[in-house]
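Engineer: Sequence and predicted structure below; questions after.
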Amino acid sequence: MTTIKAIRIEKTGGPETMALKEVELGNPRPGEITVRAKAIGVNFIDTYHRSGLYPVQLPSGIGMEAAGIVEATGEGVTQFTKGDRVAYASGPVGAYAEAHNVSAASAARIPDGVSDEEAAAMMLKGMTAQFLLRQTFRVEKGQTILWHAAAGGVGLIACQWAKHLGATVIGTTSSDEKAKLARAHGCDHVIDYTKEDVAARVMEITGGKKLPVVYDGVGKATFLSSLDSLAPLGLLVSFGNASGPVTDVNLGILAQKGSLYVTRPTMYHYAAKTPTAFQEMADDLFAVVKSGAVKIEINQRYSLAEAARAHLDLEARKTTGASVLVP
C-alpha cells in the first residue's frame, strides 16, 4: 500500500464535488500495472462521470488517461517492466491521481520523441480519432467529411489526420477564434453553427452531393443537422454528448432522409478486439504524431488540485485543444 494524493468524488454533481484527498493505493492486481503519473489528460467523458450521466460506483476516483512511469507490475504482466514510459486510456476511472493501477492491456509504451504531456493529452482523444477515422469509417483520399466541434480536443487531432489522409475537411465551430484554429489544423471549410445552417452550407460546399460520413461528438444539438448533411446511405458516427444525449429517436427518420446509418461506437470495443489492438492503435497514433502530420496542441495546464477549474473551463467551452493536469 502507498499513500498518494488523488481527486475523489463522494456524490455526482458539478465540479465542486471533486476534492483532492490522501488515499491508499494498493498493489497492482494480476494483469495490472502501477503508473506514477507525469501528466494527466482531461476529457469530456470525465465530466460525464462526475455529473452522473455515465454512472460510476461512489465514492470514486475520476479520469481516464495519463502518462508516466511503471512503478510495479502485477502477476502475469510481461509486456512492461518497472521504469518503462507508458500512457494509458480507459478504465478503471481514477487517473486524476499521483499514481493509479490500470490494466496492462489498456496501456501502451511511449516511443522516444513523444513527451509525457503529449502522450497524456493524446491518448483518449487521439485513440478516439484513430478508431473513428481508420476503423469505424475508413476515410480515404478524395472524400469530403464533416467534423463537429473541430476546435475541440478530438477535433483538432482528427481534422489534421483526415487532411493528412487526403480528405476535404468541413468543421463546425462556435466562434471566429475557434474557426481560425480549425482552419490552422486541417479544415478546408468552417461553419459557425451558432450563425449558419450547417446542412445548407454542406449542400453549398458539396454542390448538392452531401457527405458519406459525419462525425458528431456534440449530440443532441447537432443530431438532425448531421443527418441532413448526409448523402443517401451515409453514416452518422455519433461519439459524444457535449450538448446532451440524443434520445427518443424514431428510426423511420433514417429511411426518410436516405436510408442512412447511425453508429454509437466506443474506443473500448475497438481496443479490446485483440490482445494487441490497443498497442497497435497507439502505434498508429504515435507514428502520425512523430511524422509531424498531426500536432498535439496542449493549450491549458492545471495542477492536480485545480481539477475543478479544469472542468469549469471545459464545460464553459473556454478551452481549445487539449488540457492536462500536472501532479
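Structural biologist: Thanks, I have the structure now.

Engineer: Please make it C-alpha for all contacts and neighbour counts, starting now.
Structural biologist: Noted.

Engineer: residues touching L235, list them.
Structural biologist: Shown in contact with L235 (C-alpha atoms under 8 Å, 6 or more residues apart in numbering): 212-214, 260-263.

Engineer: So it lies in a helix, does it not?
Structural biologist: No. Counting by DSSP: H, G, I helix; E, B strand; the rest coil, L235 falls outside a helix, being strand.

Engineer: Kindly provide the distance from it to G76.
Structural biologist: Note on L235: its distance to G76, by C-alpha to C-alpha, to the nearest Å, is 41 Å.

Engineer: cool, F137 as well?
Structural biologist: F137 sits 35 Å away from G76, going by C-alpha to C-alpha.

Engineer: between those two, who's got more neighbours?
Structural biologist: The residue with more neighbours, out of F137 and G76, is F137; 16 against 11, by other C-alpha atoms under 10 Å.

Engineer: got the contact list for the more buried one?
Structural biologist: F137 sits next to V213 when contact means C-alpha under 8 Å, 6+ apart.

Engineer: Next: A242.
Structural biologist: Counting by C-alpha under 8 Å, 6+ apart, A242 makes contact with 44, 217-219.

Engineer: do that again at 7 Å, thanks
Structural biologist: By C-alpha atoms under 7 Å, 6 or more residues apart in numbering, A242 lies in contact with 217-219.

Engineer: Can you tell me which of those are buried?
Structural biologist: Taking 16 or more other C-alpha atoms under 10 Å as the criterion, what is buried in the contacts of A242 is 217-219.

Engineer: okay, now the one to match up with it:
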Amino acid sequence: MRAIVASHPGDASVLQIADAPEPRPLAGEVLVDVAAVGVNFIDTYQRSGVYPVSFPFTPGLEGSGVVAEVGGAVTGFAPGDRVAWCSSLGSYAERVTVPAHALYAVPDSVDLRTAAAVTLQGLTAHFLSSSTFRLGPEHTALVHAGAGGVGLLLTQLACARGARVITTVSTEEKEALSRAAGASAVLRYDQMPDLSADLPAAVRELTNGDGVDVVYDGVGAATFDASLGSLAVRGMLVLFGGASGQVPDFNLQRLNAGGSLFVTRPSMGHYLRTEQERAWRAGEVFSAVASGELNVRVGATYPLDQAADAHRALESRGTSGKVLLLP
C-alpha cells in the first residue's frame, strides 16, 4: 500500500509518498480501508517537531473508512462496517490499523467524507461548548477564526445552545461563511492595525462595554493579548490551539488586573476519557450532522500524494472549513 512518510522534522516538503508494508491488525485492533483523512494543525506541529514524535513516521490522527479485518478480542465491529476515528496516528495511508476503542460507528445517514471532516473538529467543538465552558442563552462568546473548521462547527453548536456568537475572520468570503453559520457579528482582524487594542475595543462596543463571557482561541500567539482584553469580569479564555504559534509565558497577575479572569488549555483526550463520554459526544455530533442542524464544510480536498500541499494550505491560513486527503 501507499502511505505518506516524513523521515525527519521539517517543513511540508518532508512529506513524501512511499510504498509501505500491508498492515495487519493485532489483538484489539481493526484494519480499515481508508476513504478520507482529516488534515489538522496537530499534524503540522508533529511534522515540524513542535510536538515530539519518533521519525520516520506517518502523520494523521483522523480518518474514515470501511472495516476490512478485525483482530483478536475485538467486539462491536465487523468487516464492512463504516467507521471514523480521530486519535490514531498513521492515518495518511491507504490502509491503517486502529485500536477498536478509538473507533466511532458512522451511521448510514452520514457519508464517509463528512465523517472524516467532522470527527475531530466536531468532537472538539462539542466539548468546548458543552463542557469546557457550558454555553447557554445568557452567554456571549468570541470565536477566533470563525470560518475555520472548528470555528464554523463551534459557532453552529453555540448558536444551537442559544448563545450569542461574535467571530473574527480575515476576508470578506470568510465573513459570509461565518455569518451563514450563525454569527451575530463578524470582526475583520485584517482591518485592525493594532489587534491587541482594536479587537477588545470592537468587542466592548458590541457588548455595552462589558466584554464577552468566553473567548475560544485556536490561533494562539497572534491573538492571545486581544483575547484577554476582550473578556468580561470573571470571563474565561479557552486556548485550544496555536495556529499562529505557541503563547509565551505570561504574568498571572494579568488575570487579576483583567477582572479575575480564567485561562484554560484543554486537550481532547481529557474530554473523551470513558466509553460513555465518547459515545455521548460522537452520537450528538453525528446526529446533528444527519438532521442538518450541523453543516460540515469541506474547504479543500487533495490526493494522498499531495499531502505537502495540503499542509501548506492549512499553515497559510488560507483555507475555510476542513481539508481532506483522499487515498
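Structural biologist: Ah, there it is. Since this is a predicted model, take the numbers as computed values, not measurements.

Engineer: Would you mind reporting the TM-score between them?
Structural biologist: After superposition, the two chains reach a TM-score of 0.96 (TM-score structural alignment, normalised by the length of structure 1), with 322 aligned residues with a C-alpha RMSD of 1.2 Å.

Engineer: distance between stretch 148-166 of structure 2 and the chain's centre?
Structural biologist: Distance, stretch centre to chain centre, for stretch 148-166 of structure 2: 13 Å (C-alpha atoms, centre = their mean, to the nearest Å).

Engineer: Read off where it ends up in structure 1.
Structural biologist: Mapped onto structure 1 using TM-score structural alignment, stretch 148-166 of structure 2 spans residues 152-170.

Engineer: buried sites along that stretch?
Structural biologist: Those would be 152-165, 167-170, for stretch 152-170 of structure 1 by 16+ other C-alpha under 10 Å.

Engineer: can you tell me which of these are in strands?
Structural biologist: Among the buried residues of stretch 152-170 of structure 1, DSSP state E puts 168-170 in strands.

Engineer: wouldn't S64 of structure 2 be in contact with A36 here?
Structural biologist: Yes. In this structure, S64 of structure 2 is within contact of A36 by C-alpha atoms under 7 Å, at 5.5 Å.

Engineer: Now for the two: what residues contact both?
Structural biologist: By C-alpha under 7 Å, 6+ apart, S64 of structure 2 and A36 have these common neighbours: A116.

Engineer: Give me the contact list for the match of stretch 148-166 of structure 2.
Structural biologist: With C-alpha under 7 Å, 6+ apart as the test, stretch 152-170 of structure 1 has contacts from 125-126, 129, 139-147, 149-150, 182, 185-190, 293-294, 296, 320-322.

Engineer: And the strands in the stretch 101-250 of structure 2?
Structural biologist: For the stretch 101-250 of structure 2, the strands defined by DSSP state E, counting those that start in this stretch cover 103-105, 140-143, 164-169, 185-188, 212-217, 231-239.

Engineer: and the longest one, how far from structure 1 on average?
Structural biologist: The reference is to strand 231-239 of structure 2. Its aligned residues in structure 1 lie a mean 0.9 Å from strand 231-239 of structure 2 after superposition (mean C-alpha distance after the TM-score superposition for structure 1).

Engineer: Which residue numbers in structure 1 does that strand align to?
Structural biologist: Going by TM-score structural alignment: strand 231-239 of structure 2 matches residues 230-238.

Engineer: what comes up buried for the matching stretch?
Structural biologist: 230-238.

Engineer: And for stretch 295-315 of structure 1?
Structural biologist: Buried-residue list, stretch 295-315 of structure 1, by 16+ other C-alpha under 10 Å: 295-298, 300-302, 304-308, 310-312, 314.

Engineer: which part of structure 2 lines up with that stretch?
Structural biologist: Using TM-score structural alignment, stretch 295-315 of structure 1 corresponds to residues 295-315 of structure 2.

Engineer: Could you name the specific helix or strand carrying the counterpart of V50 of structure 2 in structure 1?
Structural biologist: Aligned counterpart of V50 of structure 2 in structure 1: L53 (TM-score structural alignment). Here L53 of structure 1 is covered by no helix or strand, with elements defined by DSSP states H and E.

Engineer: Looking at the contacts of L235 of structure 1, spot the one nearest K178 of structure 1.
Structural biologist: Here the nearest of those to K178 of structure 1, counting by C-alpha to C-alpha, is V214; it sits at 19.3 Å.

Engineer: List the contacts of the closest one.
Structural biologist: 145-147, 226, 235-237.

Engineer: from these, which two are the most distant?
Structural biologist: Farthest apart among those by C-alpha to C-alpha are W147 and L235. That separation is 12.5 Å.

Engineer: what about the helices in the stretch 201-327 of structure 2?
Structural biologist: 224-229, 253-259, 275-291, 307-315 (DSSP state H, counting those that start in this stretch).

Engineer: Check the mean deviation of the longest one from structure 1.
Structural biologist: After superposition onto structure 1, the mean distance of helix 275-291 of structure 2 to its aligned counterpart is 1.5 Å, using mean C-alpha distance after the TM-score superposition for structure 1.

Engineer: Many thanks, we can stop here.
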